[in-house]
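this one's sequence-less:
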């Protein structure tokens, strides 16, 4: 009997929505918008992923096809590496929208990642900036409010609440029936995202990660359905309920996320790019010029080598002193560059973690952190890409420096700028360029991503618990 009453109330609410056409219009618009965003983003990411794969192969082929050259020219010729987006980035691009996905590797410097999605979007693909996750996080709650803000208060205003209660329906059945109706309506907005997530599960993604990813969005939508239903039951007038819900939506979905970012950047200030570059250059200058073997910074290196090989001049060394200096200098420079890079990344991570703590104040922030960590599109993943690219850069450059030291005659090297003929002799065979290591960036393991996202899952559960507690309060306070 109880189930029948709840079903009747739920069906009546749906009949009202279908009759007024407002709810169906909102639902249809929201579902189409989400589906369009999914399709456009999927095509865009698929297209750019293939482009990256092609460019990676092309970069390697161009490097390997270079003719006989001086090894240090190849150091500055450099090499590109690309990061392919994760499967779930179709839904939750996270920081990928703003960070780059390609890095140019060369000697003496660490280049920034480039070619971020926002910068390469043109034409129709500009719609990709309206991501499915943004629609679910920000716009979907607004749609739920528009559909359900008057679900209970409408009965009170129309005078049917007294009739329903007098016919034997309890307050719990009434509110629960309205909640079920609004939850089903919310599911229509969420369904395209869930289907897309399940589709992803059949490809290069863990089923456990995808399942938890979907659960996070289900909890978020259920929170908003419960909150909207509770507000409609607590306030006697629909316009008051609507006003309160809009204020809560603006606070949780718009203001608090921005406030979190502002607080984080002020709590952990970081140097601007220009100031940071000046500090790096100042530190590097103190290490000596790796292109000048007579730089005083390499005096001890020279004396140590002469003593090691028991010779009186660098001409007599069995290795090219210029190549040894290049190796030594590159190693010291990399240490300094990594120190500055680690400091910057730690600042960015500290800022992100402070901003994520606002998940205790906003479910939107909680779900954003939860979904980006599970999707492998968080700042941590980007930092790991930078570290792995730097490790490859140093291996690549030092490999060329080793060729410089061991396979190029020192006298030919020293005289290469005297004439064009001398320069043509100061080269090594192109077969030496086959030192590239393959670069295939992979996201963190499913277990690591789930572990990182756990605390933000608890934040979502807390918000859901609070919404149902509010719903219970609304049931007790419900009166004709």
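Now that the structure is in, tell me what you want to look at. The structure displayed is predicted, hence computed values, not measured ones.

hey, let's count contacts and neighbours off CA atoms from now on
Fine.

surely residue 142 forms part of a strand?
No - judged by DSSP: H, G, I helix; E, B strand; the rest coil, residue 142 forms no part of a strand; its state is helix.

and it, what does it touch?
246, 249 (CA atoms under 8 Å, 6 or more residues apart in numbering).

how close does it sit to residue 338?
Using CA to CA, to the nearest Å, one obtains 45 Å as the distance from residue 142 to residue 338.

do residue 416 as well
As for residue 416, its distance to residue 338 is 33 Å (criterion: CA to CA).

what of residue 298?
As defined by CA to CA, residue 298 lies at a distance of 21 Å from residue 338.

so those two - more neighbours on which side?
residue 298 (19 against 15; other CA atoms under 10 Å).

would you confirm that the more buried one contacts residue 325?
Yes - the pair formed by residue 298 and residue 325 meets the contact definition of CA atoms under 8 Å, at 7.3 Å.

which residues in this structure form strands?
Under the criterion DSSP state E, the chain carries strands at the ranges 79-82, 102-106, 109-110.

now those as CSV including mean neighbour count?
As requested, the strands of the chain are arranged in CSV below (neighbours: other CA atoms under 10 Å):
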stretch, mean neighbour count
strand 79-82, 22
strand 102-106, 21
strand 109-110, 18
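
this is the other structure I want to compare:
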């Protein structure tokens, strides 16, 4: 039986070799796959080098600042850059939309910036032909163009009856046609496989690479089954082609948009302006950390005076203005972290709802599996924000500690009265050595694989459904 299956597959391949349309489709598919892997890998590798260079430059720029008041350095700020994980060269995921750098400064959380998609016009989205985009969107379309007539052509040519007379069962015929389609799909997948294997040299985990390739094999198997199913049910080539195009539009374009809109409706997320006003309202209750006389800090003042047994803040062994800055920053950070955590929970809830549509659309399932395995999903972006916030808080509080301990309250209060008073309220630039090299690492391979299990189950479920319906449809032959 295996010989018959291979003979049917070879006959289909022979037909495609004689078809100029099939040859053109395969050439286009291979060209897009190879070009997307090479261009995306080169672009992201160059971008990663630039980010590392800019990270080093930002740290040197910060540490090379002259003697200053510590709080001026709080507002001078610092940049953190995120380098993509190895498999991010094949699937940039949300990174192209969320940005890759954050400006850290006192008293506020900043969003990531320098997103590729935000720096380009809305008409250039098609120019971002990443390997993931080619495999998820374009390759199914190319398989449709290549294989829409695998069964209807036999019916229209009258060879289907001849095959039945020769004793070829419908299941064997379907298996042979399926092997032919799978061969074409694997041929297009080869550049992605090569690119994934190359990421091992850049530090990618073997588990992630194998799982990444396996997820795309499942996805292409689903589309080979869909093409075979519709071609089996259709009565003519034109009906098969139009039906497959309708299925492609539904699964790859319509359902992902429906999933996104449904998630946004089911989990409402406040707008930026509304959130900013809510944050500002709570910040006012904390007090202005730049004003040590703010009534909000009276309790802190009484506590310090009692602790050190002195009568005024000028007699304290620490700079009261620096202590206020420390206290204010800590309290403000609590508020900012609460709002940030709330926003992350809302985004995660929306993403979880959208991911449930993977039971209906393999496109959604492979997108989630690919991003999670590559380390470019929403959860890893949130991890970057949390790590960046920890760096921000530590370096701001280090500067506030300098302000509290390196000068007296009188020196800090009178620093604008004269040039000499200003010099007395500065600290040595040697104190700017408070930054450590920042290297973001995504979730561990085990965590990423665990997070992708739902998508794998969805892909296997859809594949089983497609194969089941195909076998049932084969009985009509």
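Happy to help now that I have it. Remember, predicted model here, so these are calculated numbers, not experimental data.

TM between them?
Laid over one another, the chains give 0.97 as their TM-score (TM-score structural alignment, normalised by the length of the second structure), with 475 aligned residues with a CA RMSD of 1.4 Å.

off-centre distance for stretch 405-422 of the first structure?
Shown here is stretch 405-422 of the first structure, whose average C-alpha point lies 47 Å from the average C-alpha point of the whole chain (CA atoms, centre = their mean, to the nearest Å).

so what touches it?
Looking at what lies outside stretch 405-422 of the first structure - CA under 8 Å, 6+ apart - the contacts are 315, 319-324, 423-428.

so which of those is the most crowded?
So for the contacts of stretch 405-422 of the first structure (other CA under 10 Å), the most neighbours sit at residue 323, 28 neighbours.

how near is the nearest residue to that residue once chain neighbours are set aside to residue 327 of the first structure?
On the basis of CA to CA, 6 or more residues apart in numbering, the spatially nearest residue to residue 323 of the first structure that is not a chain neighbour turns out to be residue 405, at 3.9 Å. According to CA to CA, residue 405 of the first structure stands 8 Å off from residue 327 of the first structure.

do the same with residue 441 of the first structure
Counting by CA to CA, the gap from residue 441 of the first structure to residue 327 of the first structure is 26 Å.

please identify which of the two sits among more neighbours.
Neighbour totals were compared for residue 441 of the first structure and residue 327, and residue 327 leads with 22 against 17 (other CA under 10 Å).

residue 75 of the second structure and residue 108 touch, don't they?
No - judged on CA under 8 Å, residue 75 of the second structure makes no contact with residue 108 at a distance of 10.3 Å.

common neighbours of these two, please.
Overlap of the contact sets of residue 75 of the second structure and residue 108 (by CA under 8 Å, 6+ apart) is empty.

my read: residue 174 of the second structure touches residue 476, true?
No - counting by CA under 8 Å, residue 476 is not a contact partner of residue 174 of the second structure; they are 12.0 Å apart.

the more surrounded of those two?
The neighbour comparison of residue 174 of the second structure against residue 476 (other CA under 10 Å) goes to residue 174, with 24 against 9.

the first structure: which residue goes with that one?
Here residue 174 of the second structure is matched to residue 175 in the first structure, going by TM-score structural alignment.

can you check residue 3 of the second structure too?
Matched to the first structure by TM-score structural alignment, residue 3 of the second structure sits across from residue 4.

who are the contact partners of that match?
Contact criterion CA under 8 Å, 6+ apart gives no residues in contact with residue 4 of the first structure.

then residue 439 of the second structure?
Residue 439 of the second structure sits in contact with 82-83, where contact means CA under 8 Å, 6+ apart.

could you pick out the longest helix of the first structure?
helix 22-64 (DSSP state H).

tilt between it and strand 102-106?
Following axes from the mean of the first three to the mean of the last three CA atoms, to 10 degrees, one obtains 20 degrees for the angle between helix 22-64 of the first structure and strand 102-106.

any idea what sits nearest residue 287 of the second structure, other than its immediate chain neighbours?
Closest to residue 287 of the second structure by CA to CA, 6+ apart is residue 296, at 5.3 Å.

how far away is the residue mapped onto residue 163 of the first structure from the second structure from residue 370 of the second structure?
With TM-score structural alignment as the matching criterion, the partner of residue 163 of the first structure in the second structure is residue 162. From residue 162 of the second structure over to residue 370 of the second structure the distance is 44 Å, taken as CA to CA.

what do you get for residue 277 of the second structure?
Relative to residue 370 of the second structure, residue 277 of the second structure is positioned 37 Å away (CA to CA).

more neighbours: which of these two?
The residue with more neighbours, out of residue 277 of the second structure and residue 370 and counting by other CA under 10 Å, is residue 370; that gives 29 against 11.

now the match of residue 174 of the second structure: how far from residue 468 of the first structure?
Using CA to CA, one obtains 11 Å as the distance from residue 175 of the first structure to residue 468 of the first structure.

kindly report the same for residue 146 of the first structure.
Spatial separation of residue 146 of the first structure from residue 468 of the first structure under the definition CA to CA is 20 Å.

got it, and residue 357 of the first structure?
When CA to CA is applied, the distance between residue 357 of the first structure and residue 468 of the first structure equals 22 Å.

wouldn't residue 25 of the second structure be in contact with residue 140 here?
No - at 11.5 Å, residue 25 of the second structure and residue 140 do not qualify as touching, with contact defined as CA under 8 Å.

the more surrounded of those two?
Counted by other CA under 10 Å, residue 25 of the second structure and residue 140 do not tie: residue 140 has more neighbours, with 25 against 20.

list the contacts of the more buried one.
When contacts are counted by CA under 8 Å, 6+ apart, residue 140 of the second structure is found next to 220, 223, 248.

can you pick the most crowded of those?
Compared across those, residue 220 has the highest neighbour count, 27 neighbours, by other CA under 10 Å.

show me what residue 188 of the second structure lines up with in the first structure.
Applying TM-score structural alignment, one finds that residue 188 of the second structure aligns to residue 189 in the first structure.

for the nearest residue to that match once chain neighbours are set aside, give me its contacts.
Taking CA to CA, 6+ apart, and ignoring the residues beside it in sequence, residue 189 of the first structure has residue 31 as its nearest neighbour in space, at 4.9 Å. Taking CA under 8 Å, 6+ apart as the definition of contact, the neighbours of residue 31 of the first structure are 188-192.
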